[in-house]
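1. Need coordinates for the following:
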Amino acid sequence: MPVSHDTSFVETMPQNVAIQFLDRVAASGPREAFRFPRGEAWESVTWAQTGERVRRLAAGLLSLGLEPEQRVGIASSTRYEWILADLAVMCAAGATTTVYPSTGAEDTSYIVGDADCRIVFAEDAAQLEKLQSHRADLPNLGKVITFEDSAADGDWVITMDALAELGDSYLADHPDAIEAVSKEIRPDQLATLIYTSGTTGRPKGVRTLHKAWVFEGEAIKAQNILGEDDLQFLWLPMAHSFGKVLLSTQLACGFATAIDGRVEKIVDNLGVVKPTFMGAAPRIFEKAHARIVTMQAAEGGAKEKIFKKAFEVGTKVDELTMAGKSVPLPLKVQHRLFDKLVFSKVRDRFGGRVKFFISGSAALNAEIAQWFHAAGILILEGYGMTENAAGATVNHPDQYKIGTVGLPFPGTEVRIAEDGEVQLKGPHIMAGYHNRDEATAEAMTDDGWLRTGDKGEIDADGYLKITGRIKELFKTSGGKYIAPPAIEAKFKAICPYVSQFMVFGAERNFVVALITLDPDAIAGWAAENGMEGTSYTDLVRSDKVRAMVADYVDELNGQLNRWETIKKWELLDHDLTIESGELTPSLKVKRAVVESNNKDLIDSFYG
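-> Just a heads-up that it's a prediction; the model follows:
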């Protein structure tokens, strides 16, 4: 089935997010909208129930005097209440301002102050404490609404239930308030300020309009990728545009979402929820791949041989099928057998019903995508950034190319500038950075295209391929260009124990790497190699682990051009984390921070 490029939906799409939501409630009232964990069980709510709760909360915000486009912060992890708060802000014509739960008190205060938030939803006592400790710096913050009742004081801080009760009183006097307000919201009205976690400097607030979020959801709907009978599992940070765009898609398509932001519970939850699709950052797929491969290696013997042979056959079948060639009967028979013995078990780890995963927020390793594909799991890579409301291109279940980020959304344009930069145009582009006119001017071209900062190319069929960040490309002192992401991705496909592999060498005469290992994977390795219970730091310092990693680096170097090879490397004594400030909340490496933290070590390679 060819992909639909019909753009007529742009003329008929809902005017704003509030109407998009209210229309969905009207169309799908009795159907399931959300399910979420309550203790050990999962609780389910319909669209009608969600609509009723959102109306009361939105009316509560109006009763507190919220005016159109005034900012309302949400400082919380991903959970059902986050969605309720966001939809209530949309239906009250406010603008949601996002704060990651991992953001420190100083940056939380900066974001809430820079956005001039009048109201903030705070998840619990920990988020509340950040606001209370900087209350003197936030004179315009009139009310905090907490998701957890124990944190409320009844004055400055009230509960969600108390807000809903304020809404009941308001609706008693203004029964049609929500419908009236939603009809007045213009498509070009501010809907969100999403603060980019930024790999450098202070976070910048991206001003995204109602029409951008509505467009994103409707553009996915127009491609017939998802329907009402699908079930999404959502764990992504809702403070990130990738999480928010999946909510827009849900409003447009009407499927149900199971929501739980606890990253450590993803695999367990997939087994229970059995979703038909999920969005994720590539790190999740890398970890799953490494876990399955290392578990098989630990079993050894015949089981490991069968496992390896299965992927050999699966890859061969894939190659023939993708080249449009027929699969010989003996190979077909083998493939069917391995599907039963091996691939079906891999699929069962993800619940057994997944039609596809959507990967975004960083580059997905093509070899890992191919490995999953051989097992019958399709990962559709997409591309975009916060500045264009998350989605610009995406592969389609019926039309995809592994190693590319797919075709442009219908109704959008993608071009490659003379220097190789990917540039975007369409209804999804931001209205600039909040209070940052200079940064806004830098982000746009003179003829109105968004500069992405990514280097890419478009193939003969229109598929976009991202080849790296323009700023990440570096030149050695010998004048050779190096693209770190390409080398780093290769190593992650080779070594199942790696967490991060970071390449450096700008203006130096050779390339070096800093490596961190995945704590879970290396603990498994240690148990099989007589080192059970050894601490992470002692493991990475041990000769055994260094020898094991050295073998993988040699294997990598065998696949690289001479000038790209890793001449020296070191294992760091800790894995990178959000808390250490070396990863963004969407799990991107803050390369400059890592480089600065390890300046002496990197310099010593060239001593």
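
2. drop to CA atoms for contacts and neighbour counts, all remaining ones
-> Will do.

3. quick one, what contacts the residue nearest to Ala489 when sequence neighbours are not counted?
-> The shortest distance from Ala489 to any non-neighbouring residue, by CA to CA, 6 or more residues apart in numbering, is to Asn365 (5.4 Å). Taking CA atoms under 8 Å, 6 or more residues apart in numbering, we find Asn365 in contact with Pro282, Gly403, Ala489, Lys490, Lys492, Ala493.

4. got CSV for the residues you listed, with neighbour count and secondary structure too?
-> Formatted as CSV, those follow (neighbours: other CA atoms under 10 Å; DSSP: H, G, I helix; E, B strand; the rest coil):
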residue, neighbour count, secondary structure
Pro282, 23, helix
Gly403, 20, coil
Ala489, 20, helix
Lys490, 19, helix
Lys492, 23, helix
Ala493, 19, helix
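
5. For the stretch 1-150 of the chain, which segments count as strands?
-> Assigned by DSSP state E, counting those that start in this stretch, the strands in the stretch 1-150 of the chain fall at 32-38, 41-46, 71-75, 95-99, 119-122, 143-146.

6. for the contacts of Asn365, which one is nearest Val313?
-> Distance to Val313 across the contacts of Asn365 (CA to CA) is lowest for Ala493, with 18.5 Å.

7. Look up how far Asp543 lies from the closest one.
-> Per CA to CA, to the nearest Å, Ala493 is found 23 Å from Asp543.

8. in which helix or strand would I find the nearest residue in space to Phe350 that is not next to it in sequence?
-> Leaving aside its sequence neighbours, Phe350 sits nearest to Leu270 (CA to CA, 6+ apart; 5.2 Å). Element membership for Leu270 (DSSP states H and E) is helix 266-273.

9. Here is a second sequence; please produce its structure as well for comparison:
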Amino acid sequence: MAVDPCKRTSLHCLHHWAEHTPDAVYLSQPGPDGQVEDITWRQAADQVSRMAGYLEQLALPACSNIAILGRNSAHWILADLAIWAAGHVSVPLYPTLNGDTARYILEHCEARLLFLGKMDGSADGWHGIRDRLPADLPLVSLPLSPRDDVPQWRDIVARQAPAAARRPDPDSLATIVYTSGSTGQPKGVMHSFRTMISVADGLQQLFPVSREERMLSYLPLAHVAERAAVETQSLYYGFHLYFAHSLDTFQADLQRARPTLFFSVPRLWTKFYLGVNAKLPPSRQARLFRIPILGSLVKRKILRQLGLDHCRAALTGAAPLSAEIIAWYRNLGLELLEVYGMSENFGYSHANRPGQAKVGTVGMANPGVEHRIGAGGEIEVKSPGQMLGYYKNPDKTREDMTGDGFLRTGDMGEIDEDGCLRITGRVKDLFKTAKGKYVVPVPIENRFRHPQAEVVCVAGANQPQPCLMVLLSEDARRQLVQGGDRGALERELSQQLDTLNGTAEPHEKLAFLVVVKDPWTMENGMLTPTMKIRRNVIERAYQERMAEWAAVGRKVVWET
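-> Predicted structure coming up:
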């Protein structure tokens, strides 16, 4: 790995671009009134330096942990940089956390100050968090913060003298990232400046990146995937970064950015796919796509309406995406590439290469990464982005690391003859039926493909046979409320169930399918902030009704 010596840390990168391209726009932040604030590299470095000066005046102990809570915004990134510029450690919190978890993290990391960013309680957990903040925790409000009774970012940088420029030691602690956690309390993953920046050169070898790129930041910056693929990359390569204001303006924000690189999760790729199919049914798409010239025009129009017509590298990660949806995007001309990583290696592990993608796998090990299959089929990885360890938890660090420095990922997988990794499930996802047979849920979930199914979950621990919980897409739910043909949809789901069971081992055949009534969201704890299912939460929510549903004796059960 050959990191540019002028860009040894993210803070080095900020000063590099402020010196070499001071008037180029770095960050574009839309506001609630539709106006967009553009922040140049010179302005970004100036604001960071002035906020660092303010933090230095507080005389906090060296390397204090300072938290950031808020949805993505330009000033979220500036706050991250200011914390480092003052010699401290940043601790990001997911804006969708519940109050108890937020308080746990703030107390566990002994946060000395909190930067409070963009929150309003509509798409985040502010209403549950605000009363759980420690009363003695100092706050600084970023622009778009819900608190105007504490020191404000804009006021501080307007009057504060800049701090002396700081260049951190690459091996010093930079951030503590608390995992979203599908079970138990979140763990604090410690990363140095070196582990964070090390991904930049490796990704450059996979997807050539330049200053001319554009990206839209909307997945939680509290997660390493967005921090690595968007924040760190934009700082290292000096390209323009855009932000989304809200869910309602997302499509307009995407159209404004016209990203050349786009990273998302299966939930959004599926939502785009279902949205296009609702307006242009697949049967009609197939007919139009077969017509010379017209087919190409229709495909380009679809990508343009999605805001992805300028996108030359599109990545998907955090959970599996069906081969059918990947093929659909590729048919449009957008090569969708699956990647794989974890909080513990700063998201830098595996990726499919452009022109060499192997559907059904997460690709080959990234440059500088070693991988192997350990005991019980568990994937083990050694990466330049490997964590320093878990904060205040050396026992867990030792448990998750092998003696020769590999991370035990908790994922099960296979490495094929081409060196491509296929994820087959989570070690802890396995469950036993009442017959004592183990069920591996993820491969079953990946084989269920219905265009109206947004998320699925195989459940049934200690039941005679497993079953499938299905959350319909928002469009499908709305159509049913408006009098759509439930019988037709039920027949289609039943046929899909038969197809799935036709290839399943006897103990993995699904006894029935349940169409759940209420959405699974981050707010109700069913999904992680990266929109992966929290299997234990979902199973706990429905387990008391399993026997009742099984007794109905129907293939498709509608939750009431």
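
10. related to what we said a few turns ago, aligned to the residue nearest to Ala489 of the first structure, what sits in the second structure?
-> Matched by TM-score structural alignment, Asn365 of the first structure corresponds to Ser322 in the second structure.

11. for the contacts of Asn365 of the first structure, which one is nearest Met548 of the first structure?
-> Comparing the contacts of Asn365 of the first structure against Met548 of the first structure with CA to CA places Lys492 closest, at 14.5 Å.

12. Relative to Phe356 of the first structure, how far out is the closest one?
-> In terms of CA to CA, Lys492 of the first structure sits 22 Å off from Phe356 of the first structure.

13. Okay, strands next: where are they in the stretch 201-350 of the second structure?
-> In the stretch 201-350 of the second structure, the segments counted as strands under DSSP E, counting those that start in this stretch are 214-217, 240-243, 261-264, 313-316, 336-340, 350-351.

14. In a markdown table, list the ones you listed along with mean neighbour count and distance to Lys382 of the second structure.
-> Output for those, formatted as a markdown table (neighbours: other CA atoms under 10 Å; distance: least, CA to CA, whole Å):
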| stretch | mean neighbour count | distance to Lys382 of the second structure |
| --- | --- | --- |
| strand 214-217 | 24 | 28 |
| strand 240-243 | 24 | 30 |
| strand 261-264 | 21 | 23 |
| strand 313-316 | 20 | 22 |
| strand 336-340 | 25 | 13 |
| strand 350-351 | 26 | 11 |
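
15. could you dump these to CSV with distance to Met1 of the second structure?
-> Shown next, in CSV, are these (distance: least, CA to CA, whole Å):
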stretch, distance to Met1 of the second structure
strand 214-217, 24
strand 240-243, 25
strand 261-264, 22
strand 313-316, 22
strand 336-340, 19
strand 350-351, 15
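
16. Those strands: which one's closest to Val36 of the second structure?
-> Val36 of the second structure lies closest, by CA to CA, to one member of those: strand 240-243, at 9.7 Å.

17. Tell me which other helices or strands that closest one touches.
-> With contacts taken as 3 or more CA pairs under 8 Å, 6 or more residues apart in numbering; DSSP states H and E, strand 240-243 of the second structure sits against strand 25-30, strand 214-217.

18. Kindly reformat these as JSON lines and extend each row with distance to Lys299 of the second structure.
-> Listed next are those as JSON lines, based on distance: least, CA to CA, whole Å:
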{"stretch": "strand 25-30", "distance to Lys299 of the second structure": "29"}
{"stretch": "strand 214-217", "distance to Lys299 of the second structure": "22"}
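
19. mind listing the strands for the stretch 401-550 of the second structure?
-> Secondary structure of the stretch 401-550 of the second structure (DSSP E, counting those that start in this stretch): strands located at 407-415, 421-426, 431-432, 438-439, 453-459, 467-472, 513-515.

20. contact partners of the single longest helix found in the first structure?
-> Of all the segments of type helix in the first structure, defined by DSSP state H, the longest one is helix 301-322. Outside helix 301-322 of the first structure, the residues that touch it by CA under 8 Å, 6+ apart are 296-297, 326-327, 331-332, 334-335, 338-339, 342-343, 370-371, 373-375.

21. now the helix or strand harbouring Ala298 of the first structure against strand 498-504, angle please.
-> Per DSSP H and E: Ala298 of the first structure is located in helix 282-299. Helix 282-299 of the first structure and strand 498-504 are oriented at 120 degrees to each other (axes from the mean of the first three to the mean of the last three CA atoms, to 10 degrees).

22. tell me which strands and helices helix 282-299 of the first structure is in contact with?
-> Packing contacts for helix 282-299 of the first structure, counted by 3+ CA pairs under 8 Å, 6+ apart, involve helix 301-322, helix 366-374, helix 519-528.

23. Determine how far the first one lies from the middle of the whole chain.
-> Here helix 301-322 of the first structure shows a centroid-to-chain-centroid distance of 30 Å under the convention CA atoms, centre = their mean, to the nearest Å.

24. before we move on, the earlier item: quick one: which of the helices and strands packed on helix 282-299 of the first structure is nearest Gly73 of the first structure?
-> Comparison of those against Gly73 of the first structure by CA to CA identifies helix 519-528 as nearest, at 34.3 Å.

25. related to what we said a few turns ago, to His108 of the second structure, which of the strands of the stretch 401-550 of the second structure lies closest?
-> Here strand 407-415 is closest among the strands of the stretch 401-550 of the second structure (CA to CA), at 23.6 Å.

26. how about that closest one, aligned to which bit of the first structure?
-> Taken onto the first structure by TM-score structural alignment, strand 407-415 of the second structure occupies residues 450-458 there.

27. Could you do stretch 216-227 of the second structure as well?
-> Going by TM-score structural alignment: stretch 216-227 of the second structure matches residues 233-244.

28. re the thing from before, quick one: the match of strand 407-415 of the second structure to the second structure mean distance?
-> On superposition with the second structure, the mean distance recorded for stretch 450-458 of the first structure (mean CA distance after the TM-score superposition for the first structure) is 1.1 Å.
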